[in-house]
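[1] Sequence and computational prediction follow.
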Amino acid sequence: MLGTRVLTAAVALPLAVLAILFLPPMGLAVAVGALMLAGACEWAALAGLAMRGRAVFVVAAAVVMALALGLSEADGPVSSDGLVLGLAAVFWVGAIGLVVRFPARWHATLGRRPVALVVGLIVLAAPVVAVAYIDQADQGPLLVLLLCLMIWGADTGAYVAGRTLGRHKLVPRVSPGKTIEGAAGGLATAMILGALGALVLGLDGWRTLGVALLGAWIATISIVGDLTISMFKRSAGVKDSGRLFPGHGGVLDRLDSMLAAAPWFVIGLHLVLLAA
């Protein structure tokens, strides 16, 4: 199993980096969208839909993504992409309460199929919208890569710190393997990568600090994304959300952190880079 995981990662990570750096903005958004549609099928399965229902949900997710991208420049007080990102960001902050209290309130909130499906349409569209938005900015590919490095670094830092220092469980009712020490290691790693990324981007001292703090928040909200999918899997009684990535599980197993981090990264960029 370990060999399969390593081989999958050895193939997937370079492909991801190449796609981020060399695909045109809309091409990268389409690639992320394809992954999110595979994730939509898994989300629908975790919500308890049969095969036909899953197909309908995937089509609905594709429509939401297309509308969010196609109408992003439409006139109005709030753009469609901004609405999707804002709703997703609010949801992930609210999900902290669900994670901490699980299983209390689960069946009254995300455990209800209609709620889970509506939320899924929003949070699955958000990474597509976020990537399309970021990739069109100045140094867009590097910013998308920085987002991914923060997420990957947080995951790796949490794993190493958890394995070597982990003593205190983070949220044992949701994920018994996660520790407070591991989470701290993930935050520290993401902050360091954020600071290094800011230096590569040529930012000044205060904005470098801002990007480092953004890294800490990205690591935090990434954990929330991971734990939220874990709640779904526990409720559905499954170990993995799917089998797309050998040794790693499904799209939601691998990209759960991206679901939560992507909309907040866009918000963070506005706060850090566009602030006077």
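    Good, I have the coordinates.

[2] alpha carbons only for contacts and neighbour counts from here, please
    Noted.

[3] Where does the closest residue to Leu199 other than its chain neighbours fall, secondary structure wise?
    Closest residue to Leu199 apart from its sequence neighbours, by C-alpha to C-alpha, 6 or more residues apart in numbering: Thr208 at 6.8 Å. According to DSSP states H and E, Thr208 maps onto helix 205-236.

[4] do Leu67 as well
    helix 51-70.

[5] Just list what that helix packs against, helices and strands only.
    helix 25-46, helix 80-101, helix 113-135 (3 or more C-alpha pairs under 8 Å, 6 or more residues apart in numbering; DSSP states H and E).

[6] The structure to be compared is supplied as follows:
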Amino acid sequence: MLRQRIITAAWLAPVVLIGLFGLQGGAFALFTAFMVLLGAWEWTNLAGISRQSQRIQLVAGAAFLMLIMWFAGAALAVWPLWCAALGWLLNLYWVTHYPDKGHQWQATGRRLAMGLWVLIPCWVGFNILRESGAVWLLFVLLLVWAADIGAYFAGRQWGKRKLAPRVSPGKSWEGVIGGMVATTLLSIAFALWQPLGLAGGIALVLITSVVTLTSVLGDLLESMLKRYRDVKDSSQLLPGHGGVLDRIDSLTAAIPIFALLYLQVLQAQVLAL
């Protein structure tokens, strides 16, 4: 298993980095759409669709929707991000009330609808951040990785109080705090590097705290869906690593929320430099 994980990571990491930071415009939109559509393929299974023909049709429908959004300019619009913000508030309610409120989302159609406000705004957020400058796309990627690393080590060392035992028994509040410490340090470093000034630095730290917590929610949401579906991984598309959603679950929440807060709060500070 370890050997397979290393082999997959050895070719996957360069492809992802080249795609995210070497491409721009339509090529970047196409690359990120491919990533999101792989996640959509897995989501159809988490939604309870087992027939491959139905899954292909649903993914094709999502691809057509993204194509329309691109030509209509909606792939760089703010309204899908607001939809994501409302959707993630609903996801928070369902995760914190699992399994008591499961009847509200467990129908296949509702899980498919959930996938729309999780995956499509993530694609939009990718495009907005890339258009705004690769540095902010890099920041949100590092934020998610720092949150994961900080949570892992803090959780192992001090984790006692369970975060959501009925959804993901391994996560702890101490891990969340460790992740927030790591991302706060990252945001301070970025504020000094840009530099954003005092007001911009404070804004970035506050935004980082919100996005860090949102990234945790993204992880918990997928865990909830997999638990209900009784599967360990979203798929086996990435040998040794599970599925695409297993790798980007935190990003599906962090990307659109950071993009929204960047546009509404931080962009003015950046443009004033």
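    Arrived safely. Keep in mind the model is a prediction, meaning the values are calculated, not measured.

[7] Mean neighbour count for the helices and strands packed on helix 51-70 of the first structure - can I get that in JSON lines?
    Shown next, in JSON lines, are these (neighbours: other C-alpha atoms under 10 Å):
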{"stretch": "helix 25-46", "mean neighbour count": "21"}
{"stretch": "helix 80-101", "mean neighbour count": "19"}
{"stretch": "helix 113-135", "mean neighbour count": "22"}
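
[8] closest one to Ala10 of the first structure among those helices?
    The stretch from these with the least distance to Ala10 of the first structure (C-alpha to C-alpha) is helix 25-46; that distance is 18.3 Å.

[9] which residues touch the closest one?
    Outside helix 25-46 of the first structure, the residues that touch it by C-alpha atoms under 8 Å, 6 or more residues apart in numbering are 19-20, 51, 53-55, 57-58, 61-62, 65, 117, 120-121, 124-125, 127-129, 131-132, 135-136, 232-233, 236, 241-242, 250-252.

[10] Please produce a markdown table containing the helices and strands packed on helix 51-70 of the first structure, extended by distance to Ile221 of the first structure.
    Shown next, in a markdown table, are those (distance: least, C-alpha to C-alpha, whole Å):
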| stretch | distance to Ile221 of the first structure |
| --- | --- |
| helix 25-46 | 19 |
| helix 80-101 | 7 |
| helix 113-135 | 13 |
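
[11] out of those helices, nearest to Ala276 of the first structure?
    With C-alpha to C-alpha as the measure, helix 113-135 is the member of those nearest Ala276 of the first structure (19.4 Å).

[12] What range does the closest one cover in the second structure?
    Following TM-score structural alignment, the aligned partner range for helix 113-135 of the first structure in the second structure is 108-130.

[13] What's the match for Lys162 of the second structure in the first structure?
    Taking TM-score structural alignment, the alignment pairs Lys162 of the second structure with Lys169 from the first structure.

[14] Leaving out the residues flanking it, which one is nearest to its match?
    With C-alpha to C-alpha, 6+ apart as the criterion, Lys169 of the first structure has its nearest non-adjacent residue at 4.3 Å, and that residue is Thr179.

[15] how many neighbours does the counterpart of the one you found in the second structure have?
    Mapped onto the second structure by TM-score structural alignment, Thr179 of the first structure lines up with Ser172. Counted by other C-alpha atoms under 10 Å, the residues lying close to Ser172 of the second structure total 23.

[16] pretty sure Ser172 of the second structure is touching Arg156, no?
    No. At 9.2 Å, Ser172 of the second structure does not count as touching Arg156 under the criterion of C-alpha atoms under 8 Å.

[17] need the longest strand for the second structure.
    strand 168-172 (DSSP state E).

[18] So which elements touch that strand?
    strand 162-164, helix 197-229.

[19] who touches the strand or helix carrying Arg5 of the first structure?
    Using DSSP H and E, the element containing Arg5 of the first structure is helix 2-22. For helix 2-22 of the first structure, contacts defined as C-alpha under 8 Å, 6+ apart pick out 28, 141-142, 144-145, 245-248.

[20] list the buried ones in it?
    Residues 9, 17, 19-21 are the ones in helix 2-22 of the first structure that count as buried (16 or more other C-alpha atoms under 10 Å).

[21] Can you name the two of these that sit furthest apart?
    For these, the farthest-apart pair by C-alpha to C-alpha is Ala9 and Leu21; their separation is 18.1 Å.

[22] Superpose on the first structure and give me the mean offset of the match of helix 113-135 of the first structure.
    Aligned to the first structure and superposed, stretch 108-130 of the second structure gives a mean residue distance of 1.4 Å (mean C-alpha distance after the TM-score superposition for the first structure).

[23] measure Val59 of the first structure to Met36 of the first structure for me?
    Between Val59 of the first structure and Met36 of the first structure the distance is 12 Å, computed by C-alpha to C-alpha, to the nearest Å.
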